[in-house]
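**Student:** Just a sequence and a predicted model for now, questions to come.
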Amino acid sequence: MPSPTEPTELLATWEAGLAAGPVRRAVLLHALTGAEDGGRLEVPVGRRDRELFSLRRTLFGERLNGRVTCLDCETEQEFGFDVGNVLGGAMDEPAEVLAHSGDWAIRLRLPTSGDLLAAAAAGPEGARRELVTRCTIEAKHRGQPSSVDDLPAAAQTAMADSLAEADSAADVRLTMPCVECGRTTSATVDIVSYLWAELDAWARAVMLEVHLLASAYGWAEPEVLALSPTRRRFYLELVGHG
């Protein structure tokens, strides 16, 4: 497949993702990492997101910048996050995860992109049940097999907590004190949202460059995209748009 740094491949992914939701966009972005079509939906979310962090480093660099709002005083502040914080640690991907809540014991597997797509298709009312059903291997109440439909809210919360602990790359968070009131605020580093926003900004800038150079020189889009970014900037300066 083309290199993920090739403009044509990136633009095709951007175009396909414009009308897609977050889960489908994650799948499209994951394809840029070289993940095989057949197995892409079966990859655990944490592994997928690690690969997206690596893709982000390749495309846009090590440092990721974001903003977070304090829940107390509503002060907004910026934060910086190094992609290496996720990629540097060992990947722990257990085949099964155990969750306990009161008299309940549940065996789980890590959720995948396919699970998230199915949950999204189930709609707001059915998403949680779909995800619980798909990821539960066995649920027991007081040692006896039980239906996932009987799982109480506390058990489902315990399941979510156990999965997050077992697959930390699927839920990357950082905490920081508010510069105004000092309250500790948590920020989620959602690599799919950040990477898509950066790809969207890049694609719109490249499309503008194509428009300007095609208008000035009569070149077709493939001819403009075949130029390196440095040469495109040089031509843009020559036509007064640099």
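**Tutor:** Arrived safely.

**Student:** Only C-alpha atoms from now on, for both contacts and neighbour counts.
**Tutor:** Will do.

**Student:** Give me the most central residue, this structure.
**Tutor:** Val192 (2.4 Å; C-alpha atoms, centre = their mean).

**Student:** That one and Leu11, how far apart?
**Tutor:** 16 Å (C-alpha to C-alpha, to the nearest Å).

**Student:** okay, pairing it with this:
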Amino acid sequence: MDELSVDPGRPSAATQLIALLLVSRSGEDAAPEARKLSMHDRDLVLAALYRHLYGDQIESVVRCRGCGTLVEASFSLAALIAHRVPDYSAGRPDGAGGFVTTTGLSFRVPTVADREEAAALPPADALDQLVKRCLGRSGTTQEICELQERLDEVAPLLDLDVAVSCPHCGRRDDVRFSIGRFTIEALARESRLLPLEIHRLAVAYGWPFDQIVALDRSLRRSLLRCVEAERNARRRA
């Protein structure tokens, strides 16, 4: 039951989740493999997981910075992914997993391990380490700027500002969306409901805790809907 296994407070919670999914397939520790993913691929995996669990629509509520009204923000995850397709027009793959730009700058895309290790450092040191990992050396200011631009083209992340317009005052704000944070927060909300779900299934079927938590999520949810439907029918009778 991955909702109980992932610690939403950990910076590496999204990687932990992917590793758990890989373990369920292979039976082995998949954390090293999960950390080898590029950040771009990690985001696509999390997006596919979110769509499988909760559907394509991303919905959230944010407070307008102009009038303070709560505004509903909603968009299609599939549409966002289609908008963030890699663009290789500013260079070419080098045949060794890297990329060479039209200006001759050679780099590789950062992995999950690169980002997580850099995140433990102060911001200035983190950027320096990521540049060294991507370029294999330190970079000039111009090279770092080009690297950042090219990375957003060849390996775009689902971690970006999304425009939200307030229907009351008309103010337009940019709200940060991160598929990693959004997916983990959705699972965290779901985990808070698990004790009640487990209790209702235990009462309805007389099953022990271990048997219930071992159920596949979709089967558990289907059984819970049956229990709720029967309870509602009895209330109406």
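**Tutor:** Now that the structure is in, tell me what you want to look at. Just so we're clear, the structure is a prediction, and the values are computed from it rather than from any experiment.

**Student:** and the closest residue to Thr102 of structure 2 other than its chain neighbours, what is it in contact with?
**Tutor:** Of all residues not flanking Thr102 of structure 2 in the chain, Gly91 sits nearest, at 4.9 Å (C-alpha to C-alpha, 6 or more residues apart in numbering). Neighbouring residues of Gly91 of structure 2 by C-alpha atoms under 8 Å, 6 or more residues apart in numbering: Phe99, Val100, Thr101, Thr102.

**Student:** again, 6 Å this time
**Tutor:** Gly91 of structure 2 sits next to Val100, Thr101, Thr102 when contact means C-alpha atoms under 6 Å, 6 or more residues apart in numbering.

**Student:** Could you identify the buried members of those?
**Tutor:** Val100, Thr101 (16 or more other C-alpha atoms under 10 Å).

**Student:** possible to save the contacts of Gly91 of structure 2 as TSV with secondary structure and distance to Leu80 of structure 2?
**Tutor:** Output for those, formatted as TSV (DSSP: H, G, I helix; E, B strand; the rest coil; distance: C-alpha to C-alpha, whole Å):
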residue	secondary structure	distance to Leu80 of structure 2
Val100	strand	26
Thr101	strand	25
Thr102	coil	27
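
**Student:** Including distance to Leu224 of structure 2, could the contacts of Gly91 of structure 2 go into TSV?
**Tutor:** Formatted as TSV, the contacts of Gly91 of structure 2 follow (distance: C-alpha to C-alpha, whole Å):
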residue	distance to Leu224 of structure 2
Val100	53
Thr101	54
Thr102	57
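
**Student:** Out of the contacts of Gly91 of structure 2, which is nearest to Pro110 of structure 2?
**Tutor:** Proximity of the contacts of Gly91 of structure 2 to Pro110 of structure 2 (C-alpha to C-alpha) peaks at Val100, which lies at 14.7 Å.

**Student:** And for the helix or strand harbouring Ala82 of structure 2, what's in contact with it?
**Tutor:** Assigned by DSSP states H and E, Ala82 of structure 2 belongs to helix 77-83. Applying C-alpha under 6 Å, 6+ apart, the set of residues contacting helix 77-83 of structure 2 from outside is Asp56, Gln57.

**Student:** Mean distance between that helix and structure 1 after superposition?
**Tutor:** On superposition with structure 1, the mean distance recorded for helix 77-83 of structure 2 (mean C-alpha distance after the TM-score superposition for structure 1) is 3.3 Å.

**Student:** Okay, helices next: where are they in structure 2?
**Tutor:** Taking DSSP state H, the helices of structure 2 run over residues 2-5, 13-26, 31-36, 39-54, 77-83, 112-119, 123-135, 141-154, 179-205, 209-213, 217-236.

**Student:** what does the first one contact?
**Tutor:** Read it as helix 2-5 of structure 2. Residues contacting helix 2-5 of structure 2 (C-alpha under 6 Å, 6+ apart): Leu187, Ser191.

**Student:** The third one now?
**Tutor:** For helix 31-36 of structure 2, the surrounding residues in contact (C-alpha under 6 Å, 6+ apart) are Ala19, Thr111, Val112, Ala113.

**Student:** Let's see that with 8 Å instead.
**Tutor:** Thr15, Gln16, Ile18, Ala19, Leu20, Thr111, Val112, Ala113.

**Student:** Residue in structure 1 paired with the first one?
**Tutor:** When the two structures are superposed using TM-score structural alignment, Thr15 of structure 2 falls opposite Val27 in structure 1.

**Student:** can I assume its match is in contact with Gly114?
**Tutor:** No - the pair Val27 of structure 1 / Gly114 is not scored as a contact, 9.0 Å apart, by C-alpha atoms under 8 Å.

**Student:** quick revisit: burial of the match of Thr15 of structure 2, as a residue count?
**Tutor:** By other C-alpha atoms under 10 Å, the residues close to Val27 of structure 1 number 20.

**Student:** Stretch 32-39 of structure 1: end-to-end distance?
**Tutor:** End-to-end for stretch 32-39 of structure 1, by C-alpha to C-alpha: 14 Å.

**Student:** how far does that stretch sit from the chain's center?
**Tutor:** The chain centroid and the centroid of stretch 32-39 of structure 1 are separated by 15 Å under C-alpha atoms, centre = their mean, to the nearest Å.

**Student:** ok, now stretch 210-218 of structure 1?
**Tutor:** In this view, stretch 210-218 of structure 1 has its centroid 34 Å away from the chain centroid, taken as C-alpha atoms, centre = their mean.

**Student:** quick one: buried residues of it?
**Tutor:** Val210, His211, Leu212, Leu213.

**Student:** Any figure for the gap between the second one and Tyr235 of structure 1?
**Tutor:** The gap separating His211 of structure 1 from Tyr235 of structure 1 is 12 Å, by C-alpha to C-alpha.
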